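Colleague: below are the sequence and a predicted model for it; my questions follow.
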Amino acid sequence: MFCRSNIYKYLAFSFILSSLFGTIIYFNLTNRHQAIIKSFVFEKLGISDKEWKINHKKETYVMTSPQFLIDGIYKSMEGPKSSNYIQLTNDSSLVWVTGFHVKAIDNKSLQKISNDFVCHTNIDFNDAHYYGSFNLNDRIGKQYPRMTSLSHGLENFSFPKGYGIPMKGNEYLYVTTEALNHNFPKANFWLRHRISIDYNHDKKTKPLLSKTAFIMLPYNKYNPYKSPLDPGKNQCIPVETKNHSYDDGKGNMLSGHWVIPTGKNTYSSSINQQLSIKDSLRLHAAAIHVHPFATKISLMDKTSDKCIFTCKITNHKKGIGIDKMESFSSEKGVWLYASHDYKIELEVNNTSNTEQDMMGSMFLFFYDRELDEILNKKLIN
């Protein structure tokens, strides 16, 4: 039998060995996974405040995120993040969501700081509950249930006057916000994000249907990180193959998050399948998501050889980041047709001296005639 001193030595040796092993594994993880572990440990040890702060104003739901530690460079989708379920109201009365806002704030003073520390804020919904409540069960599971996303360069987005997304006030939304830091490798401070969602009770508001479309580029599934043999064929090197990778149904792999070389390049892909237009749809708004070094993104009608809209992106003159990103908004709307072919086209200019990561996405909002008829029947009855 082991004597007590030997047991202690064994336990001490096991602890040192496991700590060493864990440290080696930790420092071999990606920035994203290190941020997840650090956030978890800080919360468990009580170092950081894990609670969301709610300040519900009239027809504006305001929430402040837990603390985020910025202790190094965090590129897009690498930084610390937090998620929270919210209900805009306490009852099931109908509300119309009309706008979204996010800003980075100082941890202590709670005053606004640079939005260079905002990566993205996603607003998701439960499509089974949402569409089920309107008896639109054929829409369930057709696409990822993301209402919209704000990101660096587009921290504020509102629908055109008279339009909004209808939902029951006590329906749950799932809000995720993530921090960003491109330019300060020696950073060591805490911050928070403040997110606001605007809504109203105006029954004359026209309903919008959200559809997500994004560029997907083919890559070599057998050797994904090898440079394409023919860059002119719109091929790419994916940032990784676990996330944002898709099968085109023919055994070919596509990536929605890819690497761009230095200099100017243009990328595009068809979005017909993502739009899934049955007859026609009238487009009223679009929120854009791109990464730094993107300069212009457009929705193109290939059939008529016309540009439906273009959003210009202004990048920082010094450092990495986006000063401003245009969005699309139209009360009149623009018609899209099932018989036409559509694509997203993205122009980039990587002025850095190394490869960068890129995405090109659009959250497109169409007048929802079917839902409008359902809502009008309920109002009449």
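Modeller: Cool, the structure landed.

Colleague: only C-alpha atoms for contact and neighbour calcs from this point on.
Modeller: Noted.

Colleague: which residues does His289 contact?
Modeller: Contacts of His289 were listed using CA atoms under 8 Å, 6 or more residues apart in numbering, and they are Ser149, Leu150, Ser151, Leu154, Met359, Gly360, Ser361, Met362.

Colleague: downstream of the helix or strand harbouring it, the next helix or strand is which one?
Modeller: Following DSSP states H and E, the helix or strand that holds His289 is strand 280-290. Going down the chain from strand 280-290, the next helix or strand is strand 294-301, by DSSP H and E.

Colleague: if we can go back for a sec, check the offset of the strand holding His289 from the chain's centre.
Modeller: Per CA atoms, centre = their mean, to the nearest Å, the displacement of strand 280-290 from the mean C-alpha position of its chain is 15 Å.

Colleague: in addition, the following structure is provided for comparison:
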Amino acid sequence: MRRTKIYKILALLLLLSIVGGLIWYAQLSTRHKTIVKTTFLHKTGLVDNDWKVENHSKEYKMLSPTFIVDGIYKSMEGPKASNYVMLSQDSTLLWITGFKVVAQEAKTGEKMSNDFICHMNVDMNDSKYYSTFGLEDRIGKQYPRLTSLSHGMETFEFPEGYGVPIKGNDFLYVTTQTLNHNIKKAYYKVKHKVSITYQEDKNIKPLMSKTAFIMLPYDKHDPYKSPTDPGADFCIPVETKNHSYDDGSGNKLSGHWVIPTGKNTYRSNINQQLEIKDSLRLHAAAIHVHPFATRIMLFNKTTQKPVFVSNVTNHQNSIGLTNIENFSSKEGIWLYENQEYEIVLDVNNTSKENQDMMGSMFLFFYDKEMEAIVNAKVY
């Protein structure tokens, strides 16, 4: 076979591959297109793909790779990146006291609108973390997310005198993601500056993190049926691959669902997620909701009283969250095993189309068992 013919065949195969790839890419959801595009840009070095790290004055700072924001990206659709964090090089016991994320222009470092921040997650290796302190019975009981900051709550600190204990050389896994609800003809180069504050103070009281969130049932046989049958109390999930759960009886639940226009209230029992044994004292809560949420509360269904209420302020002339109230209390509030708790979320979709919604809380409780271990130095 002549060399020119081989070249023609290879060129044809290359062309077919490109066409096939473009067809495949066009069929992806916005979220998955973003993953492909961001991976390509970072792997090829077309945009800065490095994390820049500083660690001094008890504050661990990271500057993310560059994100290209070139269109509308709703919650959990934008470019993102992840990085492992080690607060120190040795096993000194440290206390995490706060988190912060800021959007900035990639080239100049100038601060940008928080509207370019979707969320910043901090995950831990629960197997390594709890094994260190001899608490193996806690492994796998909770989703190993320490906390999450999101649009509307870009800064979070524990009340004075409280923190999450961690060995300095234990790894944390940080993921930060961009957002753009409003600017259709966008082209911005964005970085996220992430900060984790910590102390070595031995008088701090330990907190444990528990994640609780609204889960609503959906029709597993026809999940995207619309309109939803009100009598069935089903939601329409945004997708069934992520944030989809089983209630243990074969019924499907979604933690990421579609809301219609107008006002609605959603609620979900969280006793199974809390796993309270006797009692727990709540000291802090970081909240995650999406635009058009107006209020979220941790509600004691037994006493018919809220444990705390977080009011949510939306932008007035665009889509976005101006502020989400957190919960912080040095004194704490007691929750009990024999009482029933739920998350209640109020929304007001003032747009002219369906939107997506989540309602999550990262709850921090005083950890009496951990305090005994830390004071006895048996780890």
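Modeller: Structure's in. What do you need? Source: prediction; values computed, not measured.

Colleague: tabulate the contacts of His289 of the first structure (TSV), appending secondary structure, distance to Met77 of the first structure and neighbour count.
Modeller: Compiled in TSV, the contacts of His289 of the first structure are given as follows (DSSP: H, G, I helix; E, B strand; the rest coil; distance: CA to CA, whole Å; neighbours: other CA atoms under 10 Å):
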residue	secondary structure	distance to Met77 of the first structure	neighbour count
Ser149	strand	13	25
Leu150	strand	13	24
Ser151	strand	11	27
Leu154	strand	16	24
Met359	coil	11	22
Gly360	strand	14	25
Ser361	strand	14	21
Met362	strand	17	23
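
Colleague: with the residues you listed in mind, which one is nearest to Ile165 of the first structure?
Modeller: Closest approach between the contacts of His289 of the first structure and Ile165 of the first structure, by CA to CA: Ser149, at 14.1 Å.

Colleague: can I assume Ile36 of the first structure sits in a strand?
Modeller: No - membership of Ile36 of the first structure in a strand is not supported by DSSP: H, G, I helix; E, B strand; the rest coil, which gives helix.

Colleague: what's the closest non-adjacent residue to it?
Modeller: Using CA to CA, 6 or more residues apart in numbering and skipping the chain neighbours, the partner closest in space to Ile36 of the first structure is Pro80 (6.3 Å).

Colleague: can I assume the one you found is in contact with Ile37?
Modeller: No - when contacts are counted by CA atoms under 8 Å, Pro80 of the first structure is not listed as touching Ile37 (9.3 Å).

Colleague: these two: which is more packed in?
Modeller: Summary of the neighbour comparison: Pro80 of the first structure and Ile37, criterion other CA atoms under 10 Å, with Pro80 having more neighbours (25 against 13).

Colleague: and the helices in the second structure, which stretches?
Modeller: All helices of the second structure, identified by DSSP state H, fall at 3-26, 30-44, 126-132, 271-274, 368-376.

Colleague: could you dump those to JSON lines with distance to Ser57 of the second structure?
Modeller: Output for the helices of the second structure, formatted as JSON lines (distance: least, CA to CA, whole Å):
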{"stretch": "helix 3-26", "distance to Ser57 of the second structure": "45"}
{"stretch": "helix 30-44", "distance to Ser57 of the second structure": "31"}
{"stretch": "helix 126-132", "distance to Ser57 of the second structure": "24"}
{"stretch": "helix 271-274", "distance to Ser57 of the second structure": "35"}
{"stretch": "helix 368-376", "distance to Ser57 of the second structure": "24"}
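
Colleague: of all those helices, which lies closest to Asn317 of the second structure?
Modeller: In this view, the helices of the second structure are compared for proximity to Asn317 of the second structure by CA to CA, and helix 30-44 is the closest at 24.6 Å.

Colleague: and the gap between the residue nearest to Ile36 of the first structure and Gly256 of the first structure?
Modeller: With the distance defined as CA to CA, to the nearest Å, Pro80 of the first structure ends up 22 Å from Gly256 of the first structure.

Colleague: mind listing what the residue nearest to Pro165 of the second structure when sequence neighbours are not counted touches?
Modeller: Excluding the flanking residues, the one nearest Pro165 of the second structure by CA to CA, 6+ apart is Trp95, at 4.5 Å. Trp95 of the second structure is in contact with Gly163, Val164, Pro165, Ile166, Tyr198, Gln199, Glu200, Asp201, Ile204, counting by CA under 8 Å, 6+ apart.

Colleague: let's go with 6 Å and repeat that
Modeller: Applying CA atoms under 6 Å, 6 or more residues apart in numbering, we find Trp95 of the second structure in contact with Gly163, Val164, Pro165, Tyr198, Gln199.

Colleague: give me the PyMOL select line for those, limited to the buried ones.
Modeller: For selection in PyMOL, the members of these meeting the burial criterion (16 or more other CA atoms under 10 Å) are listed in this command:
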select buried, resi 163+164+165+198+199
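
Colleague: of the contacts of Trp95 of the second structure, closest to Phe133 of the second structure?
Modeller: Distance to Phe133 of the second structure across those (CA to CA) is lowest for Pro165, with 10.0 Å.

Colleague: re the thing from before, so who does the residue nearest to Ile36 of the first structure touch?
Modeller: Residues in contact with Pro80 of the first structure (CA under 6 Å, 6+ apart) are Ala35, Glu178, Ala179.

Colleague: mind putting these into a markdown table with distance to Arg282 of the first structure and neighbour count?
Modeller: As requested, those are arranged in a markdown table below (distance: CA to CA, whole Å; neighbours: other CA atoms under 10 Å):
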| residue | distance to Arg282 of the first structure | neighbour count |
| --- | --- | --- |
| Ala35 | 41 | 21 |
| Glu178 | 32 | 23 |
| Ala179 | 34 | 28 |
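
Colleague: and Leu217 of the first structure, what's its match in the second structure?
Modeller: When the two structures are superposed using TM-score structural alignment, Leu217 of the first structure falls opposite Leu216 in the second structure.

Colleague: leaving out the residues flanking it, which one is nearest to the aligned residue in the second structure for Ser133 of the first structure?
Modeller: Pairing criterion TM-score structural alignment: the partner of Ser133 of the first structure within the second structure is identified as Thr132. With CA to CA, 6+ apart as the criterion, Thr132 of the second structure has its nearest non-adjacent residue at 6.0 Å, and that residue is Tyr379.

Colleague: residues near Tyr162 of the second structure, how many?
Modeller: One way to gauge burial is a neighbour count; for Tyr162 of the second structure, by other CA under 10 Å, it gives 22.

Colleague: thought it was touching Ile204?
Modeller: Yes - taking contacts as CA atoms under 6 Å, Tyr162 of the second structure lies within contact range of Ile204: 5.2 Å.

Colleague: re earlier: the residue nearest to Thr132 of the second structure and Phe133 touch, don't they?
Modeller: Yes - taking CA under 6 Å as the contact criterion, Tyr379 of the second structure and Phe133 are neighbours in contact, 4.9 Å apart.
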